[in-house]
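Asker: with the sequence up front, the predicted model follows.
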Amino acid sequence: MTIRRMKYILAVAFSTFMMFFSNVSSAQEKHENGEGQHAVAAEKHGESHEEEKTGDVIIHHVLDSHEFHFFSYGDIHATLPLPIIIYSPERGLSVFSSARFEEGKEDYNGYRIVKEKIVPVDAAGNVDASVRAFDLSMTKNVVQMFIGIILLLVIMLSVAKKYKAQGAQSVPTGFQNAIEPVITFVRDDVAKPNLRERYQKYLPYLLTVFFFILINNILGLIPGSANVTGNIAFTLVLSVISLIVILISTDGHFWAHIFWPPNVPFLVKLILIPVELLGIFIKPAALMIRLFANMTAGHIVILSFVSLIFIFGKMNTGAGYGFSPVSLAFTIFIYVVEILVAFIQAFIFTNLTAVFIGQTFESGHGHDDKNGHHEEVFV
């Protein structure tokens, strides 16, 4: 809890600090350039462009895009372009590389990329509202998610193959030594305490969720990679799947307690029933927001510390070099914390999913004893 709170405080503090100084540096640069240079830029590109702020750069690296961007040095951009797949009822199917857009500076095949959204344009370069376009492209989040799926299958199938060849009671060797303790931990500390005798039924799902989130969390820490678990759409799908599993696990006893809580005054029931119904959807929503917020905050903090070097360097070269060791030290520290958070968030999502599933069982809602008293059982 202390590490998480510290990370939130650092995220807010340095994001605010970064936004303030980025405005200052942007204003200074616009003043130095002068009106004449802005006029030339406006004539070349058709409109005036403000200097990109540091905060915008950070958000750009956190969000999804149509290419993997590794680094930039002057006019050199080390990127891995991804395929653009656009279907339009009016224009048909278009498939080409995202490099055709040249970092958003050029239109291609009647399309333009604006803030990672592809819009149709006419021959004059204006947005064509009469053309419908459906973006089916492979963005970096999608590509990396498939990489995570492949890694998950390769790791688990290789471990299962060894167990099948050597027997389940054999001594683990090689990569089994790293995977087996994790599987045992999820089984003994997540599934069994929350699901009791039904844990074997849900253990495959819990293990899949845990390792899938963990692999994507770790992949997201590689420089130049995508922050998949920091994408709200990704966590939304995971939470919806968990909600479906939770609802499938319910029985008549569960819904009876939801719509008519026993041993509760009638007026209290009028308040409690809507709260219980909302709670069914609030619980998976909390899973979605928790994973998304934690993984996004960590990336923002790391990028903020790195950006501070360039912010101070923009104001004064000596200040930039002087602050570099401090910034790098904090960046390495937060990076190590993020590795720990990657495991913690995979565990929290899996554990809370097991808790919510366990609460749908009859034993999770209590039972009436022989004297008619309601006994609450906490799983």
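Answerer: The structure has been received and is ready for your questions. Numbering: from 1, shown residues only.
Asker: C-alpha only now, for contacts and for neighbours.
Answerer: Noted.
Asker: show me the helices in the stretch 251-379 of the chain, by range?
Answerer: When secondary structure is read from DSSP state H, counting those that start in this stretch, the stretch 251-379 of the chain shows helices at 252-259, 266-315, 317-359.
Asker: pull the distance from the second one to the chain's centre.
Answerer: For helix 266-315, the distance from its own C-alpha centre to the chain's C-alpha centre is 11 Å (Cα atoms, centre = their mean, to the nearest Å).
Asker: packing partners of it?
Answerer: Packed against helix 266-315, as judged by 3 or more Cα pairs under 8 Å, 6 or more residues apart in numbering; DSSP states H and E, are the following elements: helix 2-45, helix 54-62, helix 232-248, helix 252-259, helix 317-359.
Asker: between the helices of the stretch 251-379 of the chain, which one is nearest to residue 109?
Answerer: Shortest distance between residue 109 and those, using Cα to Cα, is found for helix 266-315: 34.5 Å.
Asker: got another, please set it beside the one above:
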Amino acid sequence: MKYPFHIWMWVCGLFLMALPLSASPESSPDPQAEELNVKEMILEHLADTYEWKITGWDNGHITVPLPVILHSKTSGWHLFLSSKLHNDENSFNGFYVTHEGKYKGKIVERDASGAEIRPFDLSLTKNAASLIFSSILLIILVMSVARSLRRNPMEGKKGFIGLMEMFIMSIHDDVIRPAVGKDHARYAPFLLTVFFFIFLNNLLGLVPVFPGGANVTGNIAVTMVLAISTLLVVNLTGTKEYYKEIFWPDVPKWLKVPVPLMPVIELVGVFTKPFALMIRLFANITGGHSTVMGLTAIVFVTASMGATINASMTALSVIFTVFIMLVELLVAFIQAYVFTMLSAVFIGMARVESHQKEKELVETKYKTINK
């Protein structure tokens, strides 16, 4: 338990030393400023950024500047910290973050005609930095658990090691083994990695302070990569019987020739299954974050309605926010569990054997039992 915690502290320290903190000034608050735009606040929280905000106040905020890597068609490659974009002109070498239009929140530059264009962007954003951090943290946690279990495999574990062992065995024995079947050991590393990766990032997304708070699993690009990984594992390791059921299913011939109606439906299903995984994870995590931010915004929205209304709504907001956060803890596990379970089910469906082989296997088992 202590070893992973100390390692975690070292990782945080190295991360902070590599990316120096910066205090970015903000314009002084305007007493005539418009009321809080809740929609913009929620979208800003969900969006990816070029810096990692730690805390803020009226006249500024403390952030971790992240590396910006750009390639412009006119000026070539550029490498600098995102803090360079926060100056009097809010630009650096002709690059700036636009706050409107189709490139809102992205770094752009202007071409010869004055139109905004996007350079080739390989910058390390907040979500990407959080992804690297969570991956390193996951490797450290899993390796420390594996080393402890290898040292004394027959000894009952307590604390964090025991909790991790319970999670691993529960997912392996109750999800992977029954869903995949006889080849479960072959796919267990992939499915366990998917489960703990999603679960850890879901939990880090609920932590409101650095290095948490990033919306990693609520990013459609991340869930798409996870879904594509499942798609590749399923279809690259599928059996002949699996592909026979796709291209020549056991249905009346008029449904296959001359119009390949059923094969087309089966082929579409190959892609809709991982697509459903992608949308389900993305939508549930994004919805949870939006709900929490919306409830928190009640405090600020009712600030101009008087002390009595604001105090009562603040208390109500805190109660509902705490309740939703507890629900989100459960959802963090459920979404990781569902993604892993469905991936295991899809893999098991792709490992189907022919009816003749299944009959021979049953007969072999029956003869073995009788002997």
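Answerer: Yep, it's here. A quick note: this is a predicted structure, and the numbers were derived from the prediction, not measured.
Asker: of the helices of the stretch 251-379 of structure 1, which is nearest residue 77 of structure 1?
Answerer: Nearest of those to residue 77 of structure 1, taken as Cα to Cα: helix 266-315 at 17.7 Å.
Asker: what's the match for residue 253 of structure 2 in structure 1?
Answerer: Alignment note (TM-score structural alignment): residue 253 of structure 2 maps to residue 266 of structure 1.
Asker: check residue 170 of structure 2 too.
Answerer: Under the alignment defined by TM-score structural alignment, residue 170 of structure 2 corresponds to residue 185 in structure 1.
Asker: three-state assignment of residue 250 of structure 1?
Answerer: Applying DSSP: H, G, I helix; E, B strand; the rest coil to residue 250 of structure 1 yields a three-state assignment of coil.
Asker: and it, how many neighbours?
Answerer: For residue 250 of structure 1, the number of neighbouring residues by other Cα atoms under 10 Å comes to 16.
Asker: and the most centrally placed residue in structure 2, what does it touch?
Answerer: Taking Cα atoms, centre = their mean, the centroid of structure 2 lies closest to residue 217, which sits 1.9 Å from it. For residue 217 of structure 2, the contacting residues are 198, 201, 202, 223, 281, 282, 285, by Cα atoms under 8 Å, 6 or more residues apart in numbering.
Asker: Serialize those to TSV and add fields for distance to residue 336 of structure 2 and neighbour count.
Answerer: Rendered in TSV, the data for these read as follows (distance: Cα to Cα, whole Å; neighbours: other Cα atoms under 10 Å):
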residue	distance to residue 336 of structure 2	neighbour count
198	5	25
201	10	25
202	8	26
223	11	22
281	8	27
282	12	22
285	11	23
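Asker: for stretch 180-195 of structure 1, which positions count as buried?
Answerer: By 16 or more other Cα atoms under 10 Å, the buried positions in stretch 180-195 of structure 1 come out as 183, 186, 187, 190, 191, 192, 193, 194, 195.
Asker: from what I can see the fourth one touches residue 351, true?
Answerer: Yep, that's residue 190 of structure 1 we're talking about. Yes. Under the criterion of Cα atoms under 8 Å, residue 190 of structure 1 makes contact with residue 351 at 5.5 Å.
Asker: from residue 253 of structure 1, how far out is residue 273 of structure 1?
Answerer: To residue 253 of structure 1, residue 273 of structure 1 is 15 Å away according to Cα to Cα, to the nearest Å.
Asker: show me the contacts for the residue nearest to residue 92 of structure 2 when sequence neighbours are not counted.
Answerer: Leaving aside its sequence neighbours, residue 92 of structure 2 sits nearest to residue 85 (Cα to Cα, 6 or more residues apart in numbering; 5.5 Å). Shown here is residue 85 of structure 2, whose contacts under the criterion Cα under 8 Å, 6+ apart are 91, 92, 95, 96, 97.
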